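Engineer: Output the structure for:
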Amino acid sequence: MATSKLAAAARRNEFIANTIVVVLAIITLLPFLWFVVMSFKPADDIFAGIDGFFFKPTLENYTSLWSDRFASSMMNSFITSSVSTILALLIGTPGAYALSRATMKQERTMSLLILASRMAPPVAFAIPYFLVYRYMGLLDTRLGLIIVYLTFNLALVVWLMRNFFDGTPRALEEAAWIDGASLWKTFMVIVLPMSGPALVTTAILCFLYSWNDFFFALTLTRNNAMTAPVEVVNFMNYEGWEWGKIAAGGTLIMVPVLAFSLLMRKYLVAGMTAGAVKG
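Structural biologist: Next comes the predicted model:
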């Protein structure tokens, strides 16, 4: 009897927990779903209220984007985000490993200096970057944006990957050294294969920062290197706000990151917990 009551209570608690999770998920996703639905609405039905609840879906908002330079801005976003993320991982991961295994007294000071680039607000760097880029001819170029994103992503890579390396056992590395492996070979053959989940997590976060950046893309670009988030703002002009294009552009901006995150969700979850417990 007592067992059946406990089982019934467990089922009831599980049902309540699942219901709460579903409700919270709906509340969280509702604005995004509304945004996606709005991207398929004709202009006359977007603010039609209840009358616009039933509408005939159209792809006009999406097709009109490609005639407004949106395709080139998406390409700019993809290139700058991908290249800056790859470079940050190539440079920052060995740096994080070096800081994790360093024994010098200045190690903590160096770590704090690296973190300082992420602590200051972006607006503090806007004028220096603008003046230097104008002098060097990097305004409105993809290379200019890549350098900016790389600067900020490096600190993120170093701190996330260092936390992971601090939690990995060093016995395998020491065994490789005893067998005659060099430090670099140990890093490439032993350490990197174990850090796959952490690398994926760090890559997603770096890509998200670069892909969603608006401030630097607005400040340092004009036409040639304009990214998708800035291009969407151009649909808000003195003639009126083109809500259909804004919704369609925002949806297209969300799709690549969402698809990549779903494909890598297994590694993303593993990477979030990597290094949480030192062993």
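Engineer: Every contact and neighbour count from this point should use C-alpha atoms.
Structural biologist: Noted.
Engineer: Can you show me the strands along this structure?
Structural biologist: Along the chain, counting by DSSP state E, strands occupy 236-237, 240-241.
Engineer: and the first one, how far from the chain's centre?
Structural biologist: A distance of 27 Å separates the C-alpha centroid of strand 236-237 from that of its chain, computed with Cα atoms, centre = their mean, to the nearest Å.
Engineer: Here is a second sequence; please produce its structure as well for comparison:
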Amino acid sequence: MAALVVLVAVLAPFLWLVQLAFRPADRIFDEALGFTPTLAGFTSLLQGNFVRSFANSLVVSTLSTVLSLAIGVPAAYALTRWNFPGRRHVALWILVTRMAPPIAFTIPFFLAYRWLGLQDTVVGLALVYLTFNLAIVIWLMQTFFESVPASLEEAAWIDGCGIWQAFWRITLPLAAPGLAATAVLCFVFSWNDFFYALILTRTQAVTAPVAIVNFLQYEGWEWAKIAAAGTLVALPVVIFTVLVRRYLVHGLTAGSVKD
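Structural biologist: As a prediction, the model looks like this:
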């Protein structure tokens, strides 16, 4: 019963947003629960630039997540398995990159991107998210790699596998739950970002969170569009999480109980 109450409390704001998205614009603040659903809020989004902004968010978040995993997973494996001088210091400094507030890097990123010509580009925004997601990937995946017995890799070496063959065929499949959980977190952090997308984009690479702000105008707030856009923005994260939910649950609970 308590779990049901918590579930309702957590889902209530999202469900309220969804029903607002289907309300007629002239009844958006009507207290009556009964109304005739309409898709006017969603169809109105197709007439502006929101579709492009939504596509930008998908591309930026996916690209950032893929790059973060491609670079961070091997780095986490190296920090877990290879002993070299200063290994602990390297891991600590990687974590430090996530400790500073985002606003501390705003001016350096802005000036560097203006000089490099990366302002208002999808690639440039993905690279910014990459710098912050890397620390998450490395620290989370280190935990999962440590839970995989090194003896399994040694047995693969005896059977003729190289170091990276054992990594791809033995270690990485066993760490798949952690990989899924890490991928979801990276995608969510990139997808939900508003600050850097606002500072580093203008027109071409504007993402969905920034585009929603354009519906807040001095003449009035377009609540139907805001609700519809908010519902659409939430969908990719929900779909992605549902698709990997089996691995996600294992990944988030791994290491909570020791044998």
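Engineer: can you list the strands of structure 1 in CSV and add mean neighbour count and distance to residue 260 of structure 1?
Structural biologist: Converted to CSV, the strands of structure 1 look like this (neighbours: other Cα atoms under 10 Å; distance: least, Cα to Cα, whole Å):
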stretch, mean neighbour count, distance to residue 260 of structure 1
strand 236-237, 12, 29
strand 240-241, 10, 30
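Engineer: Would you mind saying which of those strands lies nearest residue 46 of structure 1?
Structural biologist: Among the strands of structure 1, strand 240-241 comes nearest to residue 46 of structure 1, with 11.9 Å by Cα to Cα.
Engineer: The closest one vs structure 2, mean deviation?
Structural biologist: For strand 240-241 of structure 1, the mean deviation from structure 2 after alignment is 0.7 Å (mean Cα distance after the TM-score superposition for structure 1).
Engineer: residue range for that strand in structure 2?
Structural biologist: Counting by TM-score structural alignment, strand 240-241 of structure 1 falls onto residues 220-221 of structure 2.
Engineer: how far is that stretch from where the chain is centred?
Structural biologist: Worked out by Cα atoms, centre = their mean, stretch 220-221 of structure 2 lies 30 Å from the chain centre.
Engineer: swap in stretch 195-210 of structure 1?
Structural biologist: 7 Å.
Engineer: Mind telling me what residue 239 of structure 2 corresponds to in structure 1?
Structural biologist: By TM-score structural alignment, residue 239 of structure 2 lines up with residue 259.
Engineer: wait, I meant residue 209 of structure 2
Structural biologist: Match for residue 209 of structure 2 (TM-score structural alignment): residue 229.
Engineer: go on, residue 102 of structure 2?
Structural biologist: Aligned partner of residue 102 of structure 2 by TM-score structural alignment: residue 122.
Engineer: Show me the helices in structure 1, by range?
Structural biologist: For structure 1, the helices defined by DSSP state H occupy 2-39, 60-65, 70-101, 107-119, 123-136, 142-166, 171-178, 183-186, 192-194, 196-212, 215-220, 228-233, 243-263, 265-273.
Engineer: Just give me the mean distance for the fourth one relative to structure 2.
Structural biologist: Looking back up the chat, that one is helix 107-119 of structure 1. So helix 107-119 of structure 1 averages 0.8 Å relative to structure 2 (mean Cα distance after the TM-score superposition for structure 1).
Engineer: helices and strands around that helix, which ones?
Structural biologist: helix 142-166 (3 or more Cα pairs under 8 Å, 6 or more residues apart in numbering; DSSP states H and E).
Engineer: Provide the aligned range in structure 2 for the helix it packs on.
Structural biologist: The alignment of helix 142-166 of structure 1 onto structure 2 (TM-score structural alignment) spans residues 122-146.
Engineer: list the buried ones in the matching stretch?
Structural biologist: Neighbour-count burial for stretch 122-146 of structure 2 flags 122, 124-130, 132-146 (criterion: 16 or more other Cα atoms under 10 Å).
Engineer: Same question for stretch 180-195 of structure 1.
Structural biologist: In stretch 180-195 of structure 1, counting by 16+ other Cα under 10 Å, buried: 186-187, 191-192, 195.
Engineer: Where in structure 2 does it align, residue-wise?
Structural biologist: So stretch 180-195 of structure 1 sits over residues 160-175 in structure 2, by TM-score structural alignment.
Engineer: what's next to that stretch, contact-wise?
Structural biologist: 141, 144-145, 148, 152-153, 156-157 (Cα atoms under 8 Å, 6 or more residues apart in numbering).
Engineer: Now the terminal residues of stretch 112-132 of structure 1, how far apart.
Structural biologist: 25 Å (Cα to Cα, to the nearest Å).
Engineer: Oh, that last question was meant for stretch 182-193 of structure 1, not what I typed.
Structural biologist: First-to-last residue span, stretch 182-193 of structure 1, Cα to Cα: 16 Å.
Engineer: same question, stretch 209-219 of structure 2
Structural biologist: Note: stretch 209-219 of structure 2 ends 20 Å apart using Cα to Cα.
Engineer: Only the buried residues of that stretch, if you could.
Structural biologist: Buried, per 16+ other Cα under 10 Å, within stretch 209-219 of structure 2: 209-212, 215.
Engineer: ok, and the closest non-adjacent residue to residue 42 of structure 2?
Structural biologist: Leaving out its chain neighbours, the residue that sits closest to residue 42 of structure 2 by Cα to Cα, 6 or more residues apart in numbering is residue 228, at 5.6 Å.
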